[in-house]
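> only geometry, no sequence info:
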């Protein structure tokens, strides 16, 4: 099939869905142009009846609704030119569906769309149902990556060992408790499967590694380890290279022609890094809901094959058999959001009503005027994967450091220093990094956080190129197709 000049990139993130249209532009410095893009808040948070307050789940229907809204907002004449689709999304999470019944195509409205049908809620990477004790009871993975709560395989183990809760997913406590759903994947795998009408999902090694119990060197699941523990192996997707062809669209989708190539879904971390890492000597710092600091490891690098649950740096599959060294903190913009929510709630308790957006802007203004502080905040209110039981703390408290400016300054500094404790920034130099690219929604709207990043790094920091997983997903597929065409 001839490659058309426009590639669509989709990213199914934790809080929003994004779409971008890219066109190859050989004369442009980047080699491509972004023709149009769109983002929509998913607002998909859903109550977890099974896991209670520890559960973090999302309504798949709301995610797909946000996806449809993005597609509807893009120029329809450009969608007609789409020849390939790249997809990325939030890693680690798991959603279940029934083969052949996971969606229904609606073609009688303004545009052909698909709507979820026999689909569970998405248990996200933020899910906390797997305690340290529970994780310690699981079999040792044959992988260099440890298993943490929120990882797909850990979630499935939890559901197996808490079968009284399967009815939440329509799975009965009986020998046939998987009767309602017989396949599983990440939310991005689900979308690719629905677009192509595949009988089974195809998963990239990037997403497989994020589930746990996957060996990146052999490119295979730990089947023997999982089988011995009674794990439902039929839920594990087949593995393929990220961005390689998963299939083609089985229906016309908006104005995108039927038969359009769809790539195997990739992780949003890898797609985000790919969107802006101009040189292998760049490191990418992304502060959004959470925080990631990633650098490309040298060609030929292979991580040790023994997992270390206490290691703060993980090595994730990237592209072309390389790895990213990543410090991934659970505490980023969500910590600032928690602080804002706390302030709003305090004021509500005092009989005052204020908007969270107003509180956020005022506290950043106050911190910008407060250039320094002795107050120290360790902001790990969500713990960390390598330290799941760690809590936040405030120290060096004095009566002179209790203003809103002091506290906000200390909170922003604490987010950066927490990352430094996970991956000492001197290590980046030893890996050959020469520049740090700062990006992410929390960083772009927070001048104080930018100041603290510049204060902490001894390397040059550039805030000019923002990461965009939708652009990265499209770019992977675009370059892959161009290379195949040239060869």
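Noted; the coordinates are in hand. This structure is a prediction, so every number in the text was calculated from the model and none was measured. Numbers count the residues shown, from 1 in each chain.
> going forward, measure contacts between C-alpha atoms and count neighbours the same way
Will do.
> burial count for residue 220?
Residues within reach of residue 220, counting by other Cα atoms under 10 Å, total 17.
> got the contact list for it?
214, 239 (Cα atoms under 8 Å, 6 or more residues apart in numbering).
> those strands in the stretch 351-487 of the chain, which residues are they?
In the stretch 351-487 of the chain, the strands defined using DSSP state E, counting those that start in this stretch lie at 376-378, 393-395, 435-439, 461-462.
> Minimum distance to residue 39: which of the ones you listed has it?
strand 435-439 (16.6 Å; Cα to Cα).
> Tell me the gap between that closest one and the middle of its chain.
18 Å (Cα atoms, centre = their mean, to the nearest Å).
> Counting by contacts, list what it packs against.
strand 282-287, strand 461-462 (3 or more Cα pairs under 8 Å, 6 or more residues apart in numbering; DSSP states H and E).
> Need the nearest residue in space to residue 443, chain neighbours excluded.
Leaving out its chain neighbours, the residue that sits closest to residue 443 by Cα to Cα, 6 or more residues apart in numbering is residue 287, at 5.6 Å.
> ok, now residue 158?
Excluding the flanking residues, the one nearest residue 158 by Cα to Cα, 6+ apart is residue 130, at 6.8 Å.
> In this structure, which residue is most central in space?
Centroid-nearest residue in the chain, with Cα atoms, centre = their mean: residue 90, separated by 2.9 Å.
> ok, now which ones touch the nearest residue to that residue once chain neighbours are set aside?
Nearest non-adjacent residue to residue 90, counting by Cα to Cα, 6+ apart: residue 13, 5.1 Å away. By Cα under 8 Å, 6+ apart, residue 13 lies in contact with 89, 90, 268.
> any idea how far residue 136 is from the closest residue to the first one other than its chain neighbours?
Right, residue 89. The shortest distance from residue 89 to any residue other than its chain neighbours is 4.3 Å, reached at residue 12 (Cα to Cα, 6+ apart). Distance, residue 12 to residue 136, by Cα to Cα, to the nearest Å: 31 Å.
> Repeat that for residue 91.
From residue 91 to residue 136 the distance is 22 Å (Cα to Cα).
> And here is the other one:
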């Protein structure tokens, strides 16, 4: 810092650009603990309405606005002490942009309008379903250990190449939403992506850490749009001359990370030891753990993802691997249930808010005995799964006694956990010497008895991540702090 002050005597800013919410964390650079007395999150309300069935897109400007609202809430008094910035967010998605002349010289402020410095598309999110099973079968076969699915950036770009090639010709760069924000903050010369996020697009070799350009070129893929791959934690520094929300006002050099995956940053924020597994129940749901055995047979419903080489010392974007069962179904299933109830109620000309419905289902589910076996069996795969796009949800075991709000709500919750156990059988965790599961996500606090159900299904003790703020944004800040 200015005047020769030790750079580590400050705070690290972590940013998570999530599917529905932007979150920000401020951690002490020395203690690695949350440095503020409150958490910061802002709903984006970014979903684009009235799209064709199966399409999922978001307004980029609304995500940028949500981030600026949060930073303004934190204020320059705190942000003037920022010595580094870590960025992560929702993986798999893709957006396109083309810089205007003003991009290079703009002084970023909370009032900067993105449309003044670049042209950009909507974000095609990981929830997008436009790449049907038939379409995916027309794509070139990736390497044996690579996965393709609808909502993956490379598949979405292939779809645009076939159905709307003029869009690809118009724009000059592509990346995830967090790649775009990281490039904007650092004024990098081109789009840059981490191996975590490149891997989430498909057609990326995590071993050589490079795109499968030969396969892609042979199949008329727009390889010129592929972002450069950065194998280090730090992408660059905050734009010189920009006192963005009070940061950099003393013209110090503030490192900014290459954008990381929210899976990896959530994991590094949560685990205490390598024998922990992490079960996250948020918009979607996942259970993941560090791969300790090269001979471990990976279930077909699971992915292997790059992870930081170390959770202490200086992490890099290569080294160890995470095994993850990445379900598309999680809290979004309950959200669908709530919206369905609202629709039914509305057809009777009654008026209830979504918040009221949420409070009712939470109260009803928690008031019942979770040890009973009378709940209906619900397979909650409303959004299918990447390993089987033909999956549908189903309900079995309805009776006169269990067609009640609490029973059905519990059936959805239990079904999400059971679905994860189908994707990642419990014996895989035992074979990998996993000795406990760390639970993250607000739903475990809203439905505390669900924690015991995780133990029942997976046969392992569980612990709820109780420390406030240890989320993906915290993990982004932590990963950067370990690199300074």
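Thanks, I have it. If you're wondering where the values come from, they're calculated on a predicted model, not measured in any experiment.
> Superposing both, give me the TM-score.
TM-score of the superposed chains, computed with TM-score structural alignment, normalised by the length of the second structure, equals 0.89; 458 aligned residues with a Cα RMSD of 2.3 Å.
> Among the contacts of residue 13 of the first structure, which one sits closest to residue 255 of the first structure?
residue 89 (22.6 Å).
> how many neighbours does that closest one have?
The local packing of residue 89 of the first structure (other Cα under 10 Å) involves 30 other residues.
> unless I'm mixing things up, it is touching residue 266, no?
Yes - using Cα atoms under 8 Å, residue 89 of the first structure makes contact with residue 266 at a distance of 7.0 Å.
> so what sits against both of those two?
Joint contacts of residue 89 of the first structure and residue 266 (Cα under 8 Å, 6+ apart) are residue 188.
> My read is that residue 310 of the first structure contacts residue 386, right?
Yes - judged on Cα under 8 Å, residue 310 of the first structure makes contact with residue 386 at a distance of 4.5 Å.
> Compare those two (neighbour count), which wins?
Higher neighbour count among residue 310 of the first structure and residue 386: residue 386, with 20 against 12, using other Cα under 10 Å.
> Report the separation between the residue nearest to the centre of the first structure and residue 207 of the first structure.
Taking Cα to Cα, one finds residue 90 of the first structure at 9 Å from residue 207 of the first structure.
> which SS class is the aligned partner of residue 230 of the first structure in the second structure?
Using TM-score structural alignment as the criterion, residue 230 of the first structure maps onto residue 220 of the second structure. Look at residue 220 of the second structure: counting by DSSP: H, G, I helix; E, B strand; the rest coil, its state is coil.
> tally of neighbours for residue 340 of the first structure?
If you count neighbours by other Cα under 10 Å, residue 340 of the first structure ends up with 19.
> Over to residue 133 of the first structure?
Other residues within reach of residue 133 of the first structure by the criterion other Cα under 10 Å amount to 8.
> Mind telling me what element it is part of?
helix 132-136 (DSSP states H and E).
> Tell me which other helices or strands whatever helix or strand comes next after that helix touches.
Per DSSP H and E, the first helix or strand lying C-terminal to helix 132-136 of the first structure is helix 152-161. Here helix 152-161 of the first structure touches helix 205-211, going by 3+ Cα pairs under 8 Å, 6+ apart.
> Tell me the helix or strand right after the helix it packs on.
strand 214-215.
> ok, back up a step: with respect to burial, which of the strands of the stretch 351-487 of the first structure scores highest?
Comparing the strands of the stretch 351-487 of the first structure by mean neighbour count (mean count of other Cα atoms under 10 Å), strand 435-439 comes out on top with a mean of 23.
> Superposed on the second structure, what's the mean shift for that strand?
For strand 435-439 of the first structure, the mean deviation from the second structure after alignment is 0.8 Å (mean Cα distance after the TM-score superposition for the first structure).
> the inter-axis angle of that strand versus strand 282-287?
Compare the direction of strand 435-439 of the first structure with that of strand 282-287 by axes from the mean of the first three to the mean of the last three Cα atoms, to 10 degrees and you get 30 degrees.
> Adding distance to residue 402 of the first structure, write the strands of the stretch 351-487 of the first structure out as a markdown table.
Output for the strands of the stretch 351-487 of the first structure, formatted as a markdown table (distance: least, Cα to Cα, whole Å):
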| stretch | distance to residue 402 of the first structure |
| --- | --- |
| strand 376-378 | 11 |
| strand 393-395 | 11 |
| strand 435-439 | 29 |
| strand 461-462 | 30 |
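> Which one, of those strands, ends up nearest to residue 223 of the first structure?
For residue 223 of the first structure, the closest of the strands of the stretch 351-487 of the first structure is strand 435-439, at 38.1 Å, according to Cα to Cα.
> follow-up on the earlier one: switch the helices and strands packed on strand 435-439 of the first structure over to TSV; also include distance to residue 365 of the first structure.
TSV is the format used below for these (distance: least, Cα to Cα, whole Å):
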stretch	distance to residue 365 of the first structure
strand 282-287	19
strand 461-462	22
